[in-house]
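Undergrad: starting from these lines, generate the structure:
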Amino acid sequence: MVGLEGNLVLALNSGSSSLKYGLYSVVEEPHLLVGGTIETTDDHARFFDAIETALRGWPTPAAIGHRIVHGGPHRDAHCRIDDAVMADLKAACAFAPLHGPASLALIRAAEARYPGVPQVACFDTAFHAGMPDVARTLPIPHAYRAGGVRRYGFHGLSCESIVRQLGEDMPPRLVIAHLGNGASVTAVLRDGGSIDTSMGLTPSGGVMMATRTGDIDPGMLLYLLRESGLDAAALATLVDHASGMAGVSGLSGDMRVLRAAATAHADLAIRMFERSVCKQVAAMIASLGGADMLVLTGGIGENDAATGQAIRAGLAWVPGLEIRIMPSQEDAQIALHAAALA
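TA: Prediction:
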């Protein structure tokens, strides 16, 4: 551990149900020293008690990096956190009410536990900041677009990590399918970054997911408001927590559970998910004008062979498409940015 102090970075990846942490040594490439996962709770002191127990014997990190799901309209690049950044993150909570407040609370708790240690915000939306207007603009009146209502895209840190791992193997036209509880598909040009992606204003759109609808007829939501008496909160629960594979199967959004269940509804949910992925990949191929490589990543993309086989079969019509399975390294990407910006 001697000589590592200035290179140590604590990466915090806060999700809706868990917090992943990793202590990295960052010289040129990030090297994981200690890592783990803690179930989400409002007791952030307990978070850091558990982290400090795991990191006992290691020096205090030189920087702390946070995964921030939504940067809002004012933050489109990873940055060191100060009062102005915190104000923008608070405003961006309107775009990500599930993740934003929890991220703010975690940053404040980290400041209290590690006073004086630089903290860095790593935005999932940053990778998509350079999308062309034709991709980022939503078909709504300008008055709403001026308020920041547009396509932002997500899973950017995962996409960054895939591009970094590919290195010299990065093809001219790449499609990245991050398939986990959340799922999205992104079109990437070797020289231009992200040019299109399936998620939009929020992480609810695009591919059908574990519990999220993905793309859905907005008229259906209006129908439910009008005919079923649902309010905004009930619609949010429906769209984000009660639909997707869980809603169709009536069992679970966990692919492993659905594979084991072997019921008609579980099978339908799986086939709908696989079809949804193929449709979104095809859309990204259209945006790229063809594709040279598709990378499958995320929990399902990396580990569910049957899904991979179904996607290969569904995209057999695409000429010359190489399909690879690669690990998503979001936490390592957070560590790299934190080390560079602290």
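
Undergrad: C-alpha only now, for contacts and for neighbours.
TA: Fine.

Undergrad: tell me how far the residue nearest the centre of the chain lies from Val281.
TA: Nearest to the geometric centre of the chain sits His155, at 2.9 Å (Cα atoms, centre = their mean). Between His155 and Val281 the distance, using Cα to Cα, to the nearest Å, works out to 15 Å.

Undergrad: equivalent analysis for Gly180, please.
TA: 15 Å.

Undergrad: look at the two and report which has more neighbours.
TA: Neighbours per residue, other Cα atoms under 10 Å: of Gly180 and Val281, the larger number sits with Val281, 26 against 19.

Undergrad: which elements pack onto the helix or strand encompassing Val248?
TA: Using DSSP states H and E, the element containing Val248 is helix 244-249. Contacts defined by 3 or more Cα pairs under 8 Å, 6 or more residues apart in numbering; DSSP states H and E place helix 244-249 against helix 264-288.

Undergrad: which other helices and strands contact the helix it packs on?
TA: Looks like helix 264-288 contacts strand 173-179, strand 183-189, strand 193-197, helix 244-249, helix 255-261, helix 305-314 (3+ Cα pairs under 8 Å, 6+ apart).

Undergrad: now for those, which one comes closest to Met208?
TA: For Met208, the closest of the helices and strands packed on helix 264-288 is helix 244-249, at 5.5 Å, according to Cα to Cα.

Undergrad: how far out from the middle of the chain is the closest one?
TA: Its chain's C-alpha centre and that of helix 244-249 lie 20 Å apart, by Cα atoms, centre = their mean, to the nearest Å.

Undergrad: what's next to it, contact-wise?
TA: 208-214, 252-254, 258, 265-270, 273 (Cα atoms under 8 Å, 6 or more residues apart in numbering).

Undergrad: check which residues of stretch 241-261 are buried.
TA: 241-249, 251-255, 258 (16 or more other Cα atoms under 10 Å).

Undergrad: measure it end to end?
TA: Rule used - Cα to Cα; the end-to-end distance of stretch 241-261 is 20 Å.

Undergrad: and if you look at stretch 89-99?
TA: 11 Å.

Undergrad: following up with a second sequence; could you model it the same way so I can compare the two?
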Amino acid sequence: MTGDILTLNCGSSSVKFAVFDAGAPDAPAQITGKIAGIGRAPTFQARDANGQLHTPDPLNALTPTHTHEDLIPRLLEWLVQQRGAHPLRMVGHRVVHGGKTYTEPTRITPNVMANLDALCPLAPLHQPHNLAAIRAVAAWQPDIPQIACFDTAFHQTQDRIQTLFALPRALGDEGIVRYGFHGLSYAYIASILPQHLGTRAEGRVIVAHLGNGDSMCAMQSRKSKATTMGFTALDGLVMGRRSGTLDPGVILYLMQSKGMSAADVETLLYRKSGLLGVSGISNNMHDLELSHAPEAQEAIDLFVSRAARTLAGLIPAIGGLDAVVFTAGIGENSAPVRAAICSQLNWLGLHLDPDANARGDVKISAPNSAVDVLVLPTDEEAVIANACRAQLAI
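TA: Now for the predicted structure:
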């Protein structure tokens, strides 16, 4: 199998990309990079397999008016120049919501696109951009096969009880259930757990994916048993701009007493809440950690409190706890947040090594800790690339 695989992971304000050798499953990506700050102040960064940074910005003069649709074709053309004569075999995409229908990597067809479009209201910050990237590639080179890899798919191993809301049965049968998200991240962490935990990898593990969007997943035998996000990616933990779990009565009050429309409420809960809403300063944890404002500390404290309480609440689903894994932007990079969360879980026999935590070591639990605590970088792009290889082998 010769040629390259391109992976695209489009978020609300970013495009992550990577190029892999289709015939080398264990090889690192040849190129990795990200366009960040789309809609505000876009920046571009890319590195080759040796870690060399591409400078200056090859996309030239990015502005706040540039959209995902503007930038993806420019990125594709730049990648062609970098890859030279290597044929592009397939493009794989992270797609946040697959609904009840799509539970494994799926080749893109017009019918698949129509079905995924219908799920946009369930992931308004992500799904439209995921699909925009698919359309951009199709317009650029229509003959290149594309596949969608779904964040919801990893959670298909959960028991039915873990997926149900206490709503009339007919609504659950229609698909109003808990799906869970960040599945590509959890799939990657599950795949590397044996390297770090040995036989304990098959035990009771909670992975905390903490970034601008946050969730946790309780695993046993490296399979999802319970997770914190539900029908949409709005549920669960406090996030950068999203509220997380909220009393549904608040929504009724906002609409009935404050006169807010459904669109107003959507904007409030998805874009103006979370760390940004509570602090009034920023949705970025690093910015809040640098701030001396009491509102910044209150936002951090709420984030930590909800995270610790939620982690503890997942334990019954797996009958105990052998290990905790922190991953994603905050999980990998914020030693103070890790320490604060774990300090509220000492009653579990969970204890950190402060020096290891400050250094960001892979294992940050103390020798006397009953629970292993790890910090592991996630790699959603590698999961997508392997799914593409499997499709090419069919």
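
Undergrad: TM-score of the superposition?
TA: The pair, once superposed, lands on a TM-score of 0.94 when counted by TM-score structural alignment, normalised by the length of the first structure; 337 aligned residues with a Cα RMSD of 1.6 Å.

Undergrad: which SS state does Met199 of the first structure fall under?
TA: coil (DSSP: H, G, I helix; E, B strand; the rest coil).

Undergrad: please look at it and Gly156 and confirm they touch.
TA: No - assessed by Cα atoms under 8 Å, Met199 of the first structure is found out of contact with Gly156, at 10.9 Å.

Undergrad: ok, these two, which is more surrounded?
TA: Neighbour totals were compared for Met199 of the first structure and Gly156, and Gly156 leads with 25 against 22 (other Cα under 10 Å).

Undergrad: contacting residues for the aligned residue in the second structure for Gly308 of the first structure?
TA: Per TM-score structural alignment, the equivalent position to Gly308 of the first structure in the second structure is Arg338. If a contact means Cα under 8 Å, 6+ apart, then Arg338 of the second structure has Phe326, Gly331, Asn357 as its contacts.

Undergrad: so can I have JSON lines of these showing distance to Ile5 of the second structure and secondary structure?
TA: Output for the contacts of Arg338 of the second structure, formatted as JSON lines (distance: Cα to Cα, whole Å; DSSP: H, G, I helix; E, B strand; the rest coil):
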{"residue": "Phe326", "distance to Ile5 of the second structure": "28", "secondary structure": "strand"}
{"residue": "Gly331", "distance to Ile5 of the second structure": "28", "secondary structure": "helix"}
{"residue": "Asn357", "distance to Ile5 of the second structure": "36", "secondary structure": "helix"}
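
Undergrad: list just the nearest of the residues you listed to Asp264 of the second structure.
TA: Looking across these and measuring by Cα to Cα, the closest to Asp264 of the second structure is Gly331, at 30.9 Å.

Undergrad: now that closest one: closest residue in space, sequence neighbours ignored.
TA: Leu210 (5.0 Å; Cα to Cα, 6 or more residues apart in numbering).

Undergrad: check contacts around the one you found.
TA: Counted by Cα under 8 Å, 6+ apart, Leu210 of the second structure has contacts Phe326, Thr327, Ala328, Gly329, Ile330, Gly331.

Undergrad: what's the local residue count around the last one?
TA: Translated: Gly331 of the second structure. 22.

Undergrad: wait, it sits on Val375?
TA: Yes - contact criterion Cα under 8 Å: Gly331 of the second structure and Val375 qualify, at 7.2 Å.

Undergrad: tell me, what's touching these two both at once?
TA: What both Gly331 of the second structure and Val375 touch, as defined by Cα under 8 Å, 6+ apart, is an empty set.

Undergrad: that older thread, dump the helices and strands packed on helix 264-288 of the first structure into a markdown table; add distance to Glu160 of the first structure as well.
TA: Compiled in a markdown table, these are given as follows (distance: least, Cα to Cα, whole Å):
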| stretch | distance to Glu160 of the first structure |
| --- | --- |
| strand 173-179 | 10 |
| strand 183-189 | 10 |
| strand 193-197 | 9 |
| helix 244-249 | 26 |
| helix 255-261 | 25 |
| helix 305-314 | 21 |
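
Undergrad: between these, which one is closest to Leu225 of the first structure.
TA: Of those, nearest to Leu225 of the first structure by Cα to Cα is helix 244-249, at 18.6 Å.

Undergrad: quick one: the closest one aligns where in the second structure?
TA: With TM-score structural alignment as the criterion, helix 244-249 of the first structure aligns to 274-279.

Undergrad: that stretch against the first structure, how far on average?
TA: By mean Cα distance after the TM-score superposition for the first structure, the fitted stretch 274-279 of the second structure averages 0.9 Å away from its aligned residues in the first structure.

Undergrad: distance-wise, check Ala306 of the first structure relative to Gly71 of the first structure.
TA: From Ala306 of the first structure to Gly71 of the first structure the distance is 35 Å (Cα to Cα).

Undergrad: and these two? Which one has more around it.
TA: Of the pair Ala306 of the first structure and Gly71, Gly71 is the one with more neighbours under other Cα under 10 Å, namely 27 against 14.

Undergrad: the more buried one -> the second structure?
TA: With TM-score structural alignment as the criterion, Gly71 of the first structure matches Gly98.

Undergrad: who touches its match in this structure?
TA: So Gly98 of the second structure contacts Leu116, Leu119, Phe150, Asp151, Thr152, Ala153 (Cα under 8 Å, 6+ apart).

Undergrad: PyMOL command to pick out the buried ones of those residues?
TA: Selection command for PyMOL covering only the buried members of the contacts of Gly98 of the second structure, criterion 16+ other Cα under 10 Å:
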select buried, resi 116+119+150+151+152+153
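
Undergrad: among the contacts of Gly98 of the second structure, which are in helices?
TA: Leu116 (DSSP state H).

Undergrad: which of the contacts of Gly98 of the second structure map to contacts in the first structure?
TA: Among the contacts of Gly98 of the second structure, the ones still in contact in the first structure (both residues aligned by TM-score structural alignment, their matches' Cα atoms under 8 Å) are Leu116, Leu119, Phe150, Asp151, Thr152, Ala153.

Undergrad: the residue mapped onto Met255 of the second structure from the first structure in helix, strand or coil?
TA: In the first structure, the residue matched to Met255 of the second structure (TM-score structural alignment) is Leu225. Put simply, Leu225 of the first structure is helix when judged by three-state DSSP.

Undergrad: need the max-distance pair from the contacts of Leu210 of the second structure.
TA: Phe326 and Gly329 (9.5 Å).
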